[in-house]
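*Asks:* Quick check, what structure comes out for this input:
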Amino acid sequence: MFEVLVFVYENYWRGDACPEPEQLGRKLTAHGFEPDEIRDALQWLDGLTVATQGIQLTRHVDETTATVGLRGTGEAALPQAADSMRVYSATEQDHLGADCLGFISFLETANVLSPGLREIVVERAMAAPGDPVALDELKIIVLMVHWSTGIEPDALVLDELCDGREGRVAH
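*Replies:* Predicted coordinates:
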């Protein structure tokens, strides 16, 4: 499934540029992906669309950073307090694993994931196969959430999400 998601990410510059599921399925079949992979990826993408549907992007700017937040269009969303903490359920901890939870925390600390985006990432990661989800797969999920919402991560974050750790030299 993740190979299909990478193909979609690389070939459609934004979520709204992606063709309808039926047409996308035909294109993926033409590129040689297996029917099961295509079905799983299309279901996952459908869930991503539902998760991000009706989300209005708002920009919160304070004196030190500019962060992107999400607000549902139908209800008032309260911003997360600076001293609040996300507690993961035992099921989430088991499915995501320590590496993924640590990476999500890193992305939040780096202001790459707002609390709203984090919740979408966690929800989509819970819908992904694997127990626990591999870190490289979580990175693809984060990219797909940004892709779907039209938020482009900065170059350094994009490098961290796209580049594997193999072959890296510590400085």
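*Asks:* Only C-alpha atoms from now on, for both contacts and neighbour counts.
*Replies:* Fine.
*Asks:* what about stretch 81-92, start to end distance?
*Replies:* Distance between the two ends of stretch 81-92: 22 Å, counting by C-alpha to C-alpha, to the nearest Å.
*Asks:* Can you give me the buried ones in it?
*Replies:* Neighbour-count burial for stretch 81-92, counted by 16 or more other C-alpha atoms under 10 Å, picks out E92.
*Asks:* Break down the protein into its helices, ranges please.
*Replies:* Ranges of helices in the chain, per DSSP state H, are 2-11, 21-30, 35-52, 90-109, 115-126, 135-149, 155-162.
*Asks:* Determine which stretch of those is the most buried.
*Replies:* The highest mean neighbour count among these, using mean count of other C-alpha atoms under 10 Å, belongs to helix 135-149: a mean of 21.
*Asks:* can you redo the helices of the chain as CSV with distance to L70?
*Replies:* Formatted as CSV, these follow (distance: least, C-alpha to C-alpha, whole Å):
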stretch, distance to L70
helix 2-11, 21
helix 21-30, 25
helix 35-52, 9
helix 90-109, 14
helix 115-126, 5
helix 135-149, 10
helix 155-162, 19
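*Asks:* residues contacting the residue nearest the centre of the chain?
*Replies:* Nearest to the geometric centre of the chain sits V142, at 2.6 Å (C-alpha atoms, centre = their mean). V142 makes contact with V121, L161, according to C-alpha atoms under 8 Å, 6 or more residues apart in numbering.
*Asks:* Please provide the structure for the following sequence as well, for comparison with the first:
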Amino acid sequence: MKENVLDVLLYLFENYLEEEIEARYEGCPLREELEAAGFPAEAVTHAFEWLEGLEARKRSGDTVMPTTAYRVYAAEEMARLSTGCRGLLMHLENLGILTPDGRELVIERLMALDDDAVEEDHVRWVVLLALFNQPEHEEAYARMEDLVFQSYAEAVH
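*Replies:* Purely as a prediction, here's the structure:
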């Protein structure tokens, strides 16, 4: 069930522009469409709550964080985010794709997936979704999009 939440989010990301999602996810048409596409009602509800959390973070304004910050992970984060996931987050931050505040947003959204174990692939998609939703991060989004689709092209070959 929990992976279905990410599936719902990716379906929305691939099929709708941000404005269309915001305008339609409170109403029945999009919810009914997702359920007709085979997504469980509980996963659809959780996906909309996840999006609301992302939107709330955008509205609350970015906190000002130092340009370099050392992250100490909580025990629950360590249990759910593998060394590979944490390394990927650090790598994306070193590349300048994630800011320290962006990293915190991604970690918060990964933990909100309520998945027992988060995979590196989940991290890539959540970073992409978070950057897509954040104003003034178009360049970082484009770089992350290249990385996401490059990794899929390599996996296919």
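*Asks:* Show me the one of the helices of structure 1 that comes nearest R71 of structure 1.
*Replies:* helix 115-126 (7.7 Å; C-alpha to C-alpha).
*Asks:* Show where that closest one falls in structure 2, residue numbers please.
*Replies:* Taken onto structure 2 by TM-score structural alignment, helix 115-126 of structure 1 occupies residues 100-111 there.
*Asks:* Can you provide the mean distance from the matching stretch to its aligned counterpart in structure 1?
*Replies:* Following the fit onto structure 1, the mean deviation recorded for stretch 100-111 of structure 2 is 0.7 Å by mean C-alpha distance after the TM-score superposition for structure 1.
*Asks:* can you list the residues that contact that stretch?
*Replies:* Taking C-alpha under 8 Å, 6+ apart as the rule, stretch 100-111 of structure 2 contacts 50, 53-54, 57, 62-69, 77, 80, 89, 93, 118, 122-123, 126-127, 130.
*Asks:* at 7 Å what do you get?
*Replies:* Stretch 100-111 of structure 2 has contacts (C-alpha atoms under 7 Å, 6 or more residues apart in numbering) with T63, M65, T67, A69, L89, V126, V127, A130.
*Asks:* mind putting those residues in JSON lines, distance to I21 of structure 2 included?
*Replies:* Output for the contacts of stretch 100-111 of structure 2, formatted as JSON lines (distance: C-alpha to C-alpha, whole Å):
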{"residue": "T63", "distance to I21 of structure 2": "26"}
{"residue": "M65", "distance to I21 of structure 2": "30"}
{"residue": "T67", "distance to I21 of structure 2": "32"}
{"residue": "A69", "distance to I21 of structure 2": "33"}
{"residue": "L89", "distance to I21 of structure 2": "27"}
{"residue": "V126", "distance to I21 of structure 2": "16"}
{"residue": "V127", "distance to I21 of structure 2": "18"}
{"residue": "A130", "distance to I21 of structure 2": "14"}
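*Asks:* quick check, nearest of these to A112 of structure 2?
*Replies:* Using C-alpha to C-alpha, those come closest to A112 of structure 2 at V126, 10.8 Å.
*Asks:* quick one: contacts for the corresponding residue of structure 1 for that closest one?
*Replies:* If you follow V126 of structure 2 across to structure 1 using TM-score structural alignment, you land on I141. Applying C-alpha under 7 Å, 6+ apart to I141 of structure 1 gives the contacts V121, A125.
*Asks:* do T109 of structure 1 as well
*Replies:* Counting by C-alpha under 7 Å, 6+ apart, T109 of structure 1 has no contacts.
*Asks:* Can you tell me how far it is from H31 of structure 1?
*Replies:* As judged by C-alpha to C-alpha, T109 of structure 1 and H31 of structure 1 stand 38 Å apart.
*Asks:* same deal with A77 of structure 1?
*Replies:* Taken as C-alpha to C-alpha, the span from A77 of structure 1 to H31 of structure 1 is 42 Å.
*Asks:* Check the separation of the first and last residues in stretch 69-81 of structure 1.
*Replies:* For stretch 69-81 of structure 1, the end-to-end distance is 13 Å (C-alpha to C-alpha).
*Asks:* repeat for stretch 57-67 of structure 2
*Replies:* Note: stretch 57-67 of structure 2 ends 19 Å apart using C-alpha to C-alpha.
*Asks:* which other residues reach that stretch?
*Replies:* The contact list for stretch 57-67 of structure 2, computed with C-alpha under 7 Å, 6+ apart, reads P100, D101, Q134.
*Asks:* Can you find the partner of Q93 of structure 1 in structure 2?
*Replies:* Superposed on structure 2 with TM-score structural alignment, Q93 of structure 1 falls opposite M78.
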